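Student: Below is the sequence, then the predicted model.
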Amino acid sequence: MPRTEREVAIEVTAATVKLGDVMTVGGLPMTVLDLADLPSGAKRVVFGGGHTLSIRPGTTLTVLRVAKGW
C-alpha cells in the first residue's frame, strides 16, 4: 500500500514554525509563505495577500502541517 500525506495539528513556536504550515487566523486558513527573523527570537510570518503575523518567542500556536508517510 503506498504511503500518503496527511495534515496533522501540531503546536509550534517562533522557533518551530515552517513554510507551508496552515494557521487559522480570524476564521480563515492561511498558509505560511515566508518567514523572517526578528529581534529577540521573534518571527514575522508572511501569508498570501501580504498579511503578516509576528510571533514572539513565548507564543504557542496550533497549526496544520503535512505529515508524509501515513
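Tutor: Received, thanks.

Student: Could you use CA atoms for every contact and neighbour count after this?
Tutor: Will do.

Student: At which residues are the strands of this protein located?
Tutor: 5-12, 22-25, 28-37, 43-47, 52-55, 61-68 (DSSP state E).

Student: Included below, for side-by-side comparison, is a second structure:
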Amino acid sequence: MSRLTVRTVEVTGDQVRVGDVIAVGGLPHTVSDVRQVRPDRRRLEFEDGNAYVLGRGRSIRVVRTSTDRGR
C-alpha cells in the first residue's frame, strides 16, 4: 500500500523540482518545467502558463509530495 506524504521544505532555486508547488503573490502554482536561462537563473514554468525567474541561490519554500511504498 502507498502513502502520500506532503511537506513544506525550504530549497534554493537550483533545487526546485517539477511538481513542486510555490506560492507567488499568495497564489499556489505547480511547477511544470524548470530551465536554466543564465548560469545563475532558473525559469520556472507553471501549469497555468505563468512563469517566474528565480536565482539559483535564492531560498524559497515549496510544498513537495512524495509516495512512500509500504509492504
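Tutor: The structure has been received and is ready for your questions. Worth saying up front: this structure is predicted, and the values here are computed from it rather than measured.

Student: what's the TM-score here?
Tutor: Superposed pair, TM-score by TM-score structural alignment, normalised by the length of structure 1: 0.85. Supporting alignment: 69 aligned residues with a C-alpha RMSD of 1.5 Å.

Student: Tabulate the strands of structure 1 (CSV), appending mean neighbour count.
Tutor: Shown next, in CSV, are the strands of structure 1 (neighbours: other C-alpha atoms under 10 Å):
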stretch, mean neighbour count
strand 5-12, 13
strand 22-25, 16
strand 28-37, 15
strand 43-47, 19
strand 52-55, 16
strand 61-68, 16
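
Student: Okay, the residue nearest the centre of structure 1 and V63 of structure 1: tell me how far apart.
Tutor: Note on structure 1: the residue nearest the mean C-alpha position is D21, at 3.6 Å, using C-alpha atoms, centre = their mean. According to C-alpha to C-alpha, to the nearest Å, D21 of structure 1 and V63 of structure 1 sit 6 Å apart.

Student: Check E11 of structure 1 too.
Tutor: 6 Å.

Student: Likewise for R44 of structure 1?
Tutor: 16 Å.

Student: and if you look at V8 of structure 1?
Tutor: V8 of structure 1 is 8 Å from V63 of structure 1, by C-alpha to C-alpha.

Student: how about the nearest residue to Y52 of structure 2, chain neighbours excluded?
Tutor: L44 (5.2 Å; C-alpha to C-alpha, 6 or more residues apart in numbering).

Student: no no, G57 of structure 2
Tutor: Counting by C-alpha to C-alpha, 6+ apart, G57 of structure 2 lies nearest to T12, which is 5.2 Å off, once chain neighbours are set aside.

Student: Trace the one you found over to structure 1, please.
Tutor: In structure 1, the residue paired with T12 of structure 2 is T13, using TM-score structural alignment.
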